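Participant: Need coordinates for the following:
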Amino acid sequence: MDYVVRELTEQCIPFIRLNTEDLPKAEVIFGIQSPDDWEININGHKFTGASIKAAYFRRPEVPQVTHGALTDSENEYIQNEWLSILKNLYWRLEGKWLNSPTHIFLAEDKPKQLVFANKLGFNIPETNITNMYALVSKMQEQKQVVAKPLKHALLSNDEVIFTSRIQAVRPSQSDSIQLAPVIFQEEVKKLYDIRVTVVGSSIFSVCIKTVCKVTGAVDWRSTEHANLVHEVIALPKELQEKCLSLVKCLGLKFGAIDFVCDTNKKYWFLEINPNGQWAWIENQTKLPIAKTIVEELISISKREHI
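Facilitator: Sure thing, here's the model as predicted:
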């Protein structure tokens, strides 16, 4: 978010940054005459629904409520009331978002992504989303298999679950496998990873190569950053069109799409993150992603006046 704020500041574009954890510090009025009938006054800044022409949603925090004189259950009640206001604010800004929170939530469904990507003609590794031991075991008879979570990749102790190569499963692991569905895919022998950042009709494509092959990591995110090299690349025109179509099909204007390129120079779709990180890409490559996001927001704001 800091990158977008910096770009807005450099272009002298007025903006409000609302850190959602601070919302309980605000005074609010939410009317019922129209979606724009609302006002928030926080930290000496007052803004209204009519004054907001475009909006960018990025990693909100839960409103923080800690009134020492109240019980935990009372604080929880108050927090949920602020969450309801926040949810309503998201709705009131529909049509003004770069990516609306609703569309982000729906697009985070990885099985849905794979169905859409398959329909658009992307190359997709053989995939089973299952908790059945027999199916996983059969899959492993002919190929190396990797596993990744459907949703939660972060445990409560801050441990990250990366996409991982799995050893041959055993009958004794049947009960463990049945605990929850997992995405099991054929491992693609890759030359490198590709991150494609789509903003509106703009595409920024970068290959991510691992310098040190000692670890043999499946997921580049588990590799030390010092061992990664980022290079700007040009995707085939047909693949670019498919990327644009996927983002549009999911109701988005922004998407961070992950591919791998195999040893035959074939591109394989892995997933799309509708609210993915991109600042490190800009740092590594100087690609103008923040500037393009701001340009897209300006375009949205102008459409509001039509």
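Participant: Only C-alpha atoms from now on, for both contacts and neighbour counts.
Facilitator: Noted.
Participant: What is the neighbour count of T102?
Facilitator: T102 has 13 neighbours, counted by other Cα atoms under 10 Å.
Participant: That one is in what secondary structure piece?
Facilitator: Using DSSP states H and E, T102 maps to helix 101-107.
Participant: buried residues in that helix?
Facilitator: P101, I104, A107 (16 or more other Cα atoms under 10 Å).
Participant: how close does the second one sit to V182?
Facilitator: Right, the one you point to is I104. Counting by Cα to Cα, to the nearest Å, the gap from I104 to V182 is 21 Å.
Participant: Repeat that for W91.
Facilitator: 32 Å.
Participant: And K237, by the same measure?
Facilitator: Distance from K237 to V182, by Cα to Cα: 33 Å.
Participant: Output the buried residues of helix 101-107 in CSV; the columns should cover distance to K190.
Facilitator: As requested, these are exported to CSV (distance: Cα to Cα, whole Å):
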residue, distance to K190
P101, 33
I104, 29
A107, 26
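Participant: ok, S137 - contacts?
Facilitator: Going by Cα atoms under 8 Å, 6 or more residues apart in numbering, S137 touches A168, V169, R170.
Participant: Isn't the first one up against Q140?
Facilitator: Yes - the pair formed by A168 and Q140 meets the contact definition of Cα atoms under 8 Å, at 6.7 Å.
Participant: higher neighbour count, the two?
Facilitator: Higher neighbour count among A168 and Q140: Q140, with 19 against 12, using other Cα under 10 Å.
Participant: Could you verify my assumption that the more buried one touches R165?
Facilitator: No - between Q140 and R165 there is no contact, the gap being 11.2 Å when judged by Cα under 8 Å.
Participant: Now the second one, please; I'll put the structures next to each other:
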Amino acid sequence: MILIISNKTDLATDYLVHYLSEKKIKYVRLNTEDFQLKWEVNFDISSKGSEVIIHRYSDNYKLSTTMIYGAYIRQPQLPDLNLSNSDKEFGMREVGETLKSLWRVIPEKIWLNAPHNILRASNKPEQLQIAKSVGFNIPNTCITSNIEKIYSFYQSNNQQIIAKAVKHGFQYDGYKAKVVATQKLNSKQLSTIKNFAKVPMIFQEFIEKTVTYG
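Facilitator: So this is what the prediction gives:
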């Protein structure tokens, strides 16, 4: 069984499970904000041995971690616990630690992306610096909210640049999701950049793609 851990609004995970379904590959998806609402995890540990069971409420499905042969995690989120303000910090901490304990009992060799590497892997500036340090060619990049630097970067890259979010372009207000996609900037968009430049963004030289996958 493949275990996929994510959140309800992650489009990349939606595409992944759609692909797995088409290929008839068995998987279980856990949206972490549904922890304790739609699923739970139980640890039974003694001197005789240990067992960790994931229990999905909707169909009473139970999955032992020993049955997992592949695991993938992407942008997990903590659930919104129905607790008083005085208890919420404690509850969130304990839930977070319980989820981390689940990640840890799954052997690292099973993970496509081991959780302890997630923080580093999700930081785009660090990714670029590491890529450069090991010899990869990387696009010219500027991360800023300074309008003058944005204009200068635009001109120095032949007026061919893209803009993207520093973390990710997904927004969810509890009712509907919005996607702010990576986009190529033209002169008209650049003229209105001051409306958005209060928030730092990643700007990169535009590189024409030569191959499309999928």
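Participant: what about the next helix or strand after the helix holding T102 of structure 1, how far off from structure 2?
Facilitator: Using DSSP H and E, the helix or strand that follows helix 101-107 of structure 1 in sequence is helix 110-120. On superposition with structure 2, the average gap between helix 110-120 of structure 1 and its aligned counterparts reaches 2.2 Å (mean Cα distance after the TM-score superposition for structure 1).
Participant: Structure 1: helices as residue ranges?
Facilitator: Secondary structure of structure 1, counting by DSSP state H: helices at 2-10, 72-92, 101-107, 110-120, 133-140, 174-178, 237-249, 279-285, 289-303.
Participant: among those, which is nearest T20 of structure 1?
Facilitator: Among these, helix 72-92 comes nearest to T20 of structure 1, with 7.9 Å by Cα to Cα.
Participant: in the superposition, what's the average offset of the closest one relative to structure 2?
Facilitator: Looks like 3.9 Å for helix 72-92 of structure 1 (mean Cα distance after the TM-score superposition for structure 1).
Participant: Excluding its own residues, what touches that helix? List them.
Facilitator: 20, 23-24, 35-36, 49, 62-67, 100-101.
Participant: mind listing what's buried in that helix?
Facilitator: Neighbour-count burial for helix 72-92 of structure 1 [16+ other Cα under 10 Å]: N75, I78, Q79, W82, L83, L86, L89, Y90, R92.
Participant: repeat for stretch 135-151 of structure 2
Facilitator: T141, C142, I143, T144, S145, I150.
Participant: Show the contacting residues for the fourth one.
Facilitator: Looking back up the chat, that one is T144 of structure 2. Contacts of T144 of structure 2 (Cα under 8 Å, 6+ apart): I150, P200, M201, I202, F203.
Participant: can you check V146 of structure 1 too?
Facilitator: Contacts of V146 of structure 1 (Cα under 8 Å, 6+ apart): T163, S164, R165, I166, F184, Q185, E186, E187.
Participant: can you pick the most crowded of those residues?
Facilitator: Result: F184 is most packed of the contacts of V146 of structure 1 (other Cα under 10 Å), 27 neighbours.
Participant: Of the buried residues of helix 101-107 of structure 1, which is the nearest to A117 of structure 1?
Facilitator: Closest to A117 of structure 1, out of all of the buried residues of helix 101-107 of structure 1 and judged by Cα to Cα, is A107, at 11.9 Å.
Participant: and that closest one, what pairs with it in structure 2?
Facilitator: Taking TM-score structural alignment, A107 of structure 1 has A121 as its aligned residue in structure 2.
Participant: Roughly how far does its match sit from F90 of structure 2?
Facilitator: With Cα to Cα as the criterion, A121 of structure 2 and F90 of structure 2 are 28 Å apart.
Participant: just G214 of structure 2 next, same as before
Facilitator: For G214 of structure 2 relative to F90 of structure 2 (Cα to Cα), the value is 44 Å.
Participant: now stretch 191-206 of structure 1, how far from the centre of its chain.
Facilitator: From the chain centre to the centre of stretch 191-206 of structure 1 is a distance of 14 Å (Cα atoms, centre = their mean, to the nearest Å).
Participant: Please apply the same query to stretch 157-168 of structure 1.
Facilitator: Worked out by Cα atoms, centre = their mean, stretch 157-168 of structure 1 lies 19 Å from the chain centre.
Participant: just to revisit the earlier point, closest one of the buried residues of helix 72-92 of structure 1 to V206 of structure 1?
Facilitator: Using Cα to Cα, the buried residues of helix 72-92 of structure 1 come closest to V206 of structure 1 at Y90, 31.8 Å.
Participant: My read is that K167 of structure 2 contacts S122, right?
Facilitator: Yes - shown here, K167 of structure 2 and S122 form a contact pair, counting by Cα under 8 Å, at 7.3 Å.
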